[in-house]
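Novice: the following comprises the amino acid sequence and a computationally predicted model.
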Amino acid sequence: MSHVTGHPAAADSAIAHPTEAATPPEAAASHHGYIGDKQRYLNRLKRIEGQARGIRSMIEDEKYCIDILTQIGAVTAALESVALGLLEDHLRHCVVDAARQGDEQAEEKIREATAAIARFVR
């Protein structure tokens, strides 16, 4: 079981604030914004999966409630970090590209982003 020390989201800061890579406009239109960080997202999700399995093991082993809750908090923070990174990538790539094209496509991407933010902050 992977135990998190310190701030639970500290390990996720690289995802929450991905490095900006210049994407040619033609490539951005054919790929999702996260594609440049795909492997980092996949690696982080694999670690989160391991943490979730560890929580199940903690319950099977009847560990102390607060220790389990601490690990659930760490997994929640890690997932939130991934979500924020994906949202940032979406805004930087998909929404910006749609805004450049204008018209209804731009409005649709803004509506999508607004709905995603609304779901995320609930």
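Specialist: All right, it came through fine. Residues are numbered from 1 along each chain as shown.
Novice: hey, let's count contacts and neighbours off CA atoms from now on
Specialist: Noted.
Novice: tell me what the biggest helix by length in the chain is packed against?
Specialist: Longest among the helix segments of the chain by residue count, using DSSP state H, is helix 65-89. Here helix 65-89 touches helix 13-16, helix 38-60, helix 103-121, going by 3 or more Cα pairs under 8 Å, 6 or more residues apart in numbering; DSSP states H and E.
Novice: deepest-packed of those, please.
Specialist: Highest mean neighbour count among those (mean count of other Cα atoms under 10 Å): helix 13-16, with a mean of 18.
Novice: next structured bit after that helix?
Specialist: Note on helix 13-16: by DSSP states H and E, the next helix or strand toward the C-terminus is helix 25-30.
Novice: what are the buried residues along that next one?
Specialist: Residues Ala28 are the ones in helix 25-30 that count as buried (16 or more other Cα atoms under 10 Å).
Novice: for the most centrally placed residue in the chain, which residues are in contact?
Specialist: Residue closest to the mean C-alpha point of the chain, counted by Cα atoms, centre = their mean, is Val82 at 1.6 Å. Listed by Cα atoms under 8 Å, 6 or more residues apart in numbering, the contact partners of Val82 are 12, 15-16, 41, 44.
Novice: quick one: the helices and strands packed on helix 65-89 as CSV, columns for distance to Ala78 too.
Specialist: Output for the helices and strands packed on helix 65-89, formatted as CSV (distance: least, Cα to Cα, whole Å):
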stretch, distance to Ala78
helix 13-16, 9
helix 38-60, 7
helix 103-121, 14
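Novice: next up, a structure to set beside the first:
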Amino acid sequence: MQLDLVDTDLKAVLNRLRRAQGQISGVIRMIEEGRDCEDVITQLAAASRALDRAGFAIIATGLQQCVTSMESGRGDSETVDELRARLEKLFLSLA
């Protein structure tokens, strides 16, 4: 299943990933500076949430495209059960 992200979806996902990248850089800097553990954990949790949200956005877009393809009869040779198993694995990888 190949994702074809439209510009607005792609832009939102990339923004989330860039935000997470900045937060992770901030966490590294905070650790190097010897900052308070609570502050470091708060920033790390924010980066984790940003990555999760980007992943969920990608999966949601993929689901939408799969359903659209299946409804229009353009699906590839993958069976519904195989597709379901792959999507379940993707969801669980983010859980």
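Specialist: Cool, got the structure. On a predicted model such as this, the values are computed, not experimentally measured, just so you know.
Novice: TM-score of the superposed pair?
Specialist: TM-score for the superposed chains, counting by TM-score structural alignment, normalised by the length of structure 2: 0.79, backed by 92 aligned residues with a Cα RMSD of 2.4 Å.
Novice: which of the contacts of Val82 of structure 1 show up in structure 2 as well?
Specialist: Retained in structure 2 (both residues aligned by TM-score structural alignment, their matches' Cα atoms under 8 Å) from the contacts of Val82 of structure 1: 41, 44.
Novice: on that earlier part again, in structure 2, what range does the longest helix of structure 1 match?
Specialist: Under TM-score structural alignment, helix 65-89 of structure 1 corresponds to residues 37-61 of structure 2.
Novice: check contacts around Ala52 of structure 1.
Specialist: Contacts of Ala52 of structure 1 by Cα under 8 Å, 6+ apart are 72, 75.
Novice: that one -> structure 2?
Specialist: Per TM-score structural alignment, the equivalent position to Ala52 of structure 1 in structure 2 is Ile24.
Novice: likewise for Arg111 of structure 1?
Specialist: So, by TM-score structural alignment, Arg111 of structure 1 is matched to Ala85.
Novice: state the distance from that match to Phe91 of structure 2.
Specialist: Distance of Ala85 of structure 2 to Phe91 of structure 2, given as Cα to Cα, to the nearest Å: 10 Å.
Novice: again with Arg29 of structure 2
Specialist: 31 Å.
Novice: before we move on, the earlier item: how far off centre is the longest helix of structure 1?
Specialist: In terms of Cα atoms, centre = their mean, to the nearest Å, the centre of helix 65-89 of structure 1 is found 9 Å from the chain centre.
Novice: kindly report the same for stretch 64-75 of structure 1.
Specialist: Worked out by Cα atoms, centre = their mean, stretch 64-75 of structure 1 lies 20 Å from the chain centre.
Novice: what of stretch 15-24 of structure 2?
Specialist: Per Cα atoms, centre = their mean, the centroid offset for stretch 15-24 of structure 2 relative to its chain is 12 Å.
Novice: same deal with stretch 95-106 of structure 1?
Specialist: 23 Å.
Novice: what's the end-to-end length of it?
Specialist: Start-to-end span of stretch 95-106 of structure 1 (Cα to Cα) is 7 Å.
Novice: same check on stretch 65-85 of structure 2?
Specialist: 16 Å.
Novice: then stretch 94-107 of structure 1?
Specialist: Stretch 94-107 of structure 1 has an end-to-end distance of 12 Å (Cα to Cα).
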